[in-house]
Each structure stands twice: as C-alpha cells, then as structure tokens.
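J.: Below are the sequence and a predicted model; questions follow.
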Amino acid sequence: MLRFATAGESHGEALVALLSGMPAGVPVDETFVARELWRRQQGYGRGGRMRIETDTAHILSGVRHGATIGAPIALTIANRDWKNWEEILPVGAGDPAKHKAVASPRPGHADLPGALKYNFRDARYVLERASARESSARVAAGSLAKLLLRELGVEVLSHVVRVGAVELTRGYQWEEIVSSTARETVLLNCIDPEVEQQMKGEVDRALRTGDTVGGVFEVVAHGVPVGIGTHANWDERLDGLLAQAVMSLQAVKAVELGRGVTAAESMGSTVHDAISYADEANGSGTRFTRERNNAGGIEGGISNGEDVTVRGYLKPISTLRRPLGSVSFESREPVKAAYERSDVCVVPAAGVAAEAMVALTLARLMLEKFGGDSLQETSRNLKSYREQLAAY
C-alpha cells in the first residue's frame, strides 16, 4: 500500500514527508518536484512568507540514480524563516521570555479548540502544526505520486473556478487547463484571462479592507482507467476517498464530485450522463463513452473512464489584518484576535495541494488494483487490463 505522512511546523527547522510503497523504477525528475513546490507558492494575494521561502525538496532516501528503488522515500523542505524563530521555538527549554505567544484565538482557526484539547495556555503550538505551511510537504510527496501516475498514463492538474463572487461559468477543455498550468507567471490560475482579472479585483477589494477572500478550485485527473475504487465497501469508494483527501486540506470546508451541488436541485434527466459506444477505445481503454461528465468520472464509487473532477470550496483565510473579536487566554477579557503574517487569497495554492492529495489517492488505489513491486510489473498489469477493457 502507498502510504505517506508529514511532520514539521510552520516556523520549525524543516518540514518532512515520508512516502512508502512506491514501486521501484519510477523516474524521479527533481526539476518537476521543484516546480510543483514553486506552483504552491504562487498566486495573487499571497503574503510575505512566500517572499522568504524558496521551497526545495531534499530527498534523503528511496531514490538512487534518478529512480525509486522500492524503499521508503524520505525528504525534507527547509524553512528559511527558521533563523528568525530558532530562539523563539527551540527544541530544548530555551528562554521562556523569548516565547512568542498567540494570546487570543483567531475565529475560524484551530487556535481555540486546539488549545483546549491539548491544555495549552496559548495557541502557538496549535498554529505551528495547523498552518497550511504543512501542505508543502504534501505537495512534495504528491509530486512523486504524480510521476508514478504519469508513467501509467494519468495526469492531475487544477484550475480556479471561483474567487469571492466571481465565477468561471463556461465549459472548458483539458487542454486549456494544461496550457494555463504551464504559464510561467501565475495570477489566479483561471483558464479565462478576462474572468481572472475580475477575480483579481475581488482580491484587491479584500486587501484594501483588511479582509480575506476564499473561492473554489477544481482538480481534474485525466486518463484514469475504468474500475478504480469499488462499490463493495463504504470505505473503499473512490468518491469517498477523494472527498476525505481534499477535505483534509487546511481551509477546505466542502468538496464536490462532478456536478454534485447543482445535481441536488435538478431533474435526473438533466443530470445523468447518457452512454454510447464507439468503434475505438478511448484514452481510458474502454469503448463506452459519454457526451458529458456530470458524474465527475465516478459512478457508484468507481471510476468510469471520464475525467475525474473534484472541487474544493475554500473558506477565506482566518487571519485578518482587521481582526475580529476574541478573548484573551490570560485574562478572559474581550480583545481583538491575534494577527500572524498571512495571505489574502490562497485558492490557487490550495488547488495545487489538492492535486497532490488526489494524486496520492489515485496512485494508492491503482497500485492496489494492479500491484507490482516495480514500475515494469505495474505497467504490464495495467496494459493487460486495458486490453481486457478494449475487448469487452
């Protein structure tokens, strides 16, 4: 089984990712990993922290001579800001006078429930681990899952469909997402330049008023074969596993598979995707096709050969330059919530982190289905399965 874990704090020395279960022989392009980390740091509305950090994954184990070797992969991402926090957050006892407390919890953040849960007298340690800085370790691990999926004919990308009240309403093609993602300058990662400029206006409005703004990103997995996931058990359904994976990201408050939200208010005849049959197999290996993809590539918890689409609904960041009311941990008197250097809008970055979670989920399920201790074995099994689909 493909498994991963992360460790590290927002202002600690480094973030750590551990990925085990990768088959041997997967080519590892460190330039690709670096670009994925770069993408997570981009987007209009990012804060000062992104001007400090230049994320680079340092691979310690599991990769030799440019390819995986079947052993667990360990990597670190250094926090350049650590030099400013080394005496504030030392591993040893240090000087308590230098501790930088989060003295009043921020509404919408993990501060208060975390402090109550762990019996802390301020929210510093909660903030450090709950911060979305942790998602950079997920992106690093997810980039390796993407490299595996690429060898198996699957690509995973994201784009932004809404920021604040501005929404992309037109349809799109996979090629538009590929083209948008390839841009060297990232604004808000919307495939439509005119809509993107309107989204920028939403961010500017939030910035002027000391506020923050959320939005919606969509992750698309292209080339996923039929049959990933199963209807047989509740905890093995592809849609449920993807929903959990994306919902686990910081600030995501809702997840939508395909046209899940509007389907609830529509008639069945306008929601379900009519099935047809083609002379040739499509990219997923089957001759059965659909003219539309309201199901988001998943039916009954199983991939159906269409693009898998997952939308994440991101709340506005909870750290405000114009703080909301809170209560002092020390005096229990009304105060303004604490302020930590923060972003105004992180929707594009959240989309990149969600790509990583989708890729890790799909890679795990594909390895469970096709097996293989080496890439060659996994690819051979997948090829045989695609031939079975084409001959159905």
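T.: Noted; the coordinates are in hand. Residues are numbered from 1 along each chain as shown.
J.: From here on, just use CA atoms for contacts and neighbour counts.
T.: OK.
J.: Going toward the C-terminus from the longest helix anywhere in the chain, what's the next helix or strand?
T.: The residue-count maximum for a helix in the chain (DSSP state H) belongs to helix 347-370. Later in the chain than helix 347-370, the nearest helix or strand by DSSP states H and E is helix 375-390.
J.: Name the residues of that next one that are buried.
T.: Judged by neighbour count (16 or more other CA atoms under 10 Å), helix 375-390 contains these buried residues: Leu375, Glu377, Thr378, Ser379, Arg380, Leu382, Tyr385, Arg386, Leu389, Ala390.
J.: Run the angle between that helix and helix 347-370 for me.
T.: For helix 375-390 against helix 347-370, the angle by axes from the mean of the first three to the mean of the last three CA atoms, to 10 degrees is 80 degrees.
J.: Would you map the strands across the stretch 1-150 of the chain?
T.: 3-7, 14-20, 57-61, 63-64, 67-68, 73-78 (DSSP state E, counting those that start in this stretch).
J.: okay, now the one to match up with it:
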Amino acid sequence: MLRFSTAGESHGESLIALVSGMPAGVPIEQEFIDRELWRRQQGYGRGGRMRIERDKAHILSGIRHGKTIGSPIAMSLANNDWKNWTEILPVETGDPEKHKAVASPRPGHADLAGALKYDFPDARYILERASARESAARVAAGAIAKQLLRSIGVEVASHVIRVGKAELDRPATWEEIAALQAKEIVLLNCVDEASEARMKAEVDAVLRTGDTIGGVFEVVIHGLPPGVGTHVNWDERMDGLLAQAVMSLQAVKAVEIGRGVTAAESLGSTVHDAIAYEGTDGFTKFSREQNNAGGLEGGISNGEDVVVRGYLKPISTLRRPLGSVSFETREPVKAAYERSDVCVVPAAGVAAEAMVALAVARLVVEKFGGDSLREMQRNFNGYCEQIRAY
C-alpha cells in the first residue's frame, strides 16, 4: 500500500514528509517538487510568512539517479523562520521565561480543544502542529504521487471557483485548469479574468477591515480509466477516500463530488448522466453527454474527469480578534493573534491536489500492483486493453 506521513511544527526546524510503497523506477524531478511547493506559497491575500519561507524539498532517501528505488522516500523542508524561534521552542528544557505562550484560544482554531485534550496550560504546542504550515509537507509528498500518476497518463490540477460571494460563472475546461499550473504570477488561480477580478475585490474588502475570507476550490483528476476504486467495502470507495483526503486539510469544512450539492434539490432525470455507446476513442466505447456524477459512480471511477470541491472556511486568526478567555485567569479577553493570511483558497487548492493525488495513487498501486514502474505500466496497459474490448 502507498502511504505517507508528515512531521514537524510551524516554527520548528523543518517539516518532514515520508512516502512509502512507491514502485521502483518512477522518474522524479526535484524541480517539479519545488515548483509545487512554490505554487502553494502563491495567491492574493497570503501573509508575511510567505515572504520568509522559500520552500524547497531536500530528498534524504528513496530516490537515486532521478528515479525511485522502491524504499521509503524521506524529504525535509527547512523552516527559515526557525532562527527566530530557537530559544522560544528549544528541544531541550531551555529558558521558560522565553516561552511564547498562546495565552487565549482563537475561535475556529484547534487551540482550546487541543489544549484540553493534551492538558497544556496554553495553546502554543497545539498551534505549532495544527497550523496549515504542515500542508507544505503534504504538497511535497503529493508531488511524488503526481509523478507516479503521470507515468500512466493521469493528471491532477485545481482552480478556484469562489472567494466570498464572487464566483466563477461558467464551466471551466480541463485545458484551462491545467494551464494555470504554468502561470508565473498567481492571484486567485481562477480560469476567468473577470471572475478573478471580482474575487480580488472580495479579498481587498476584508483586508481593509482586519477580517478573513474563505471560498471554494475544485480539484480535477484527468485521464483516470473506469474501474479505479470499488463498491464492495465502505472504506474502499473512492468517493469516501477522496472526501477524507480533502476534508483532512486545515480549514476545509465541506467536500462535494460532482454536482453533489445542487443534485440534492434536483430531479433524478436532470442529475444522472445518460449512457451512450458510440465507439469513441476513450478508454471504452461507452460515453456520457454530461458529468454530473463527477466521474464517480458507486465509489468507482467511470472514465470521466473526477471532480472534487473543497469548501474552505475563513482563516481563524484575525487581525481584529474575536472574544475569547484567558487560559491563566479565565477572564474575558481578545483571542491571541499570530501572523496569518487573509485568503488561502488558491493555496488550499494546491494542497488538495496533493491529497487527491496521494489518495488516487494509493488506489492505482492497489489495483495495478507491481514492484517496478514497468510492471505496473504493463498491468495498466493490459487492463486498458481489456475494458476497451468490452
């Protein structure tokens, strides 16, 4: 099974990403990993931390001569801000007087629930791990998964479809979404300039008031054949695995697949995707005129693009804080403030690409198997011939 894990704190020395279960022989480009990390740092409304960090992956193991070797892949991402925190967050006992407590929990953050759970007198250690800084390690791991998927022709990309009340008012094509990944100047990662301008105005409005704003991103999996995932067990369904993967990201409060939300208020005759048999050049000779299902039926990919949306709440740290309570005195105070962002919807989309790629790569490894890429590609190609001849 392909698995990954991360370690590290927001202001610790570094983040760690560990990926195991990768077949041997997968070409890995360092430049691609670093480009993905760069994309996560972009977006209109990001905070001062992004001017400090210059994320690059330092590959420690599992890749030699530009290819995976079958052993676990370990990567570290240095935190440039660590030099300002070495005495505040030492590994050793250090000087307690230099500890920088998070003295009042922030509504919407893990601060209070985490302090209660782990019996901490303040929320510093909760903030350090619960912070979305951790998602950088996920993006590094996801970049490895993306390169595995590319070896069988599967691509993953995202775009922003809403910020606040400003929404993309037309469908986006795969070509438009994929093209966003090559942009060198990233505002809100929207395929439509007029819609992006309205989104930018939403961010500007909350920036002036000291508030934060959320939105919706969409991740698309392109080129996945039908038959990935299964209906036979509840915890093996692809829709459930994707929902968990995206929902696990910081600040994501809802996940939608295909026309999931509006389908609930629609008639079945307008929602379900009629099937035709046309002898097309796709994976099979079956085709659909629309993709309301978002590429998944019964927890199994059906050959259409898989479409997953994440609904991101506004960031919990406000420059104009909400009411809270002092951990020490239990008296009413304003919530603690840590340097933060105003809008992270584009960055969350990049992190969601990574999580989606990791979830799909796991299913691909399970279905097509193989200790080496060549073996997996042989199995994949044989399966595609089988369904094409069905």
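T.: Right, received. Where do you want to start? Source: prediction; values computed, not measured.
J.: would you list the buried residues of helix 375-390 of structure 1 in CSV and tack on distance to Leu242 of structure 1?
T.: Below are these laid out as CSV (distance: CA to CA, whole Å):
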residue, distance to Leu242 of structure 1
Leu375, 24
Glu377, 26
Thr378, 22
Ser379, 23
Arg380, 26
Leu382, 21
Tyr385, 23
Arg386, 23
Leu389, 24
Ala390, 27
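J.: Return the closest of these with respect to Leu207 of structure 1.
T.: Leu375 (47.6 Å; CA to CA).
J.: give the contact list for the residue in structure 2 that the closest one lines up against.
T.: By TM-score structural alignment, Leu375 of structure 1 lines up with Leu373 in structure 2. Going by CA atoms under 8 Å, 6 or more residues apart in numbering, Leu373 of structure 2 touches Pro23, Ala24, Gly25, Val26.
J.: got the contact list for the last one?
T.: Okay, so that is Val26 of structure 2. Lys67, Thr68, Gln147, Leu148, Ser151, Ser372, Leu373.
J.: For Lys56 of structure 2, see how far away it is.
T.: From Val26 of structure 2 across to Lys56 of structure 2, the span is 20 Å (CA to CA, to the nearest Å).
J.: Same check on the first one?
T.: In this structure, Pro23 of structure 2 and Lys56 of structure 2 are separated by 24 Å, where distance is defined by CA to CA.
J.: I'd say Trp85 of structure 1 and Glu9 touch.
T.: No: using CA atoms under 8 Å as the test, Trp85 of structure 1 is too far from Glu9 to be in contact (11.3 Å).
J.: Which one of those two is surrounded by more residues?
T.: A direct count of neighbours by other CA atoms under 10 Å for Trp85 of structure 1 and Glu9 places Glu9 higher, at 21 against 16.
J.: Just give me the match in structure 2 for the more buried one.
T.: Aligned partner of Glu9 of structure 1 by TM-score structural alignment: Glu9.
J.: Am I right that its match is in contact with Ala136?
T.: No: between Glu9 of structure 2 and Ala136 there is no contact under CA under 8 Å: 11.1 Å.
J.: Give the residues shared as contacts by these two.
T.: By CA under 8 Å, 6+ apart, the residues touching both Glu9 of structure 2 and Ala136 are Leu15.
J.: ok so, going back, looking at the strands of the stretch 1-150 of structure 1, which is closest to Ala110 of structure 1?
T.: For those, distance to Ala110 of structure 1 was read as CA to CA. The smallest value, 17.3 Å, belongs to strand 3-7.
J.: Please, which helix or strand holds Ala179 of structure 2?
T.: helix 174-179.
J.: What distance do you get for the closest residue to Glu368 of structure 1 other than its chain neighbours to Gly62 of structure 1?
T.: The shortest distance from Glu368 of structure 1 to any non-neighbouring residue, by CA to CA, 6 or more residues apart in numbering, is to Met1 (6.5 Å). As judged by CA to CA, Met1 of structure 1 and Gly62 of structure 1 stand 16 Å apart.
J.: With neighbour numbers in mind, choose between those two.
T.: The residue with more neighbours, out of Met1 of structure 1 and Gly62, is Gly62; 19 against 13, by other CA under 10 Å.
J.: ok, and the closest non-adjacent residue to that one?
T.: Ile73 (4.2 Å).
J.: Tell me which residues touch the residue nearest to Glu375 of structure 2 when sequence neighbours are not counted, please.
T.: Spatially, and ignoring its direct neighbours in sequence, Glu375 of structure 2 is nearest to Gly369 (7.7 Å; CA to CA, 6+ apart). By CA under 8 Å, 6+ apart, Gly369 of structure 2 lies in contact with Glu375, Met376, Asn379.
J.: Kindly recompute the last result at 10 Å.
T.: Gly369 of structure 2 makes contact with Met1, Pro23, Leu363, Glu375, Met376, Gln377, Arg378, Asn379, Phe380 under the criterion CA atoms under 10 Å, 6 or more residues apart in numbering.
J.: What are the boundaries of the strands in the stretch 151-300 of structure 2?
T.: Under DSSP E, counting those that start in this stretch, the stretch 151-300 of structure 2 gives strands at 155-163, 166-167, 215-222, 252-257, 275-277, 286-288, 296-297, 300-301.
J.: Report all helices and strands that the longest one contacts.
T.: This points to strand 155-163 of structure 2. Using 3 or more CA pairs under 10 Å, 6 or more residues apart in numbering; DSSP states H and E as the contact test, the elements touching strand 155-163 of structure 2 are helix 135-150, helix 174-179, helix 193-209, strand 215-222, strand 306-312, helix 345-368.
J.: Could you report the distance from the match of Leu375 of structure 1 to Asn302 of structure 2?
T.: Counting by CA to CA, the gap from Leu373 of structure 2 to Asn302 of structure 2 is 24 Å.
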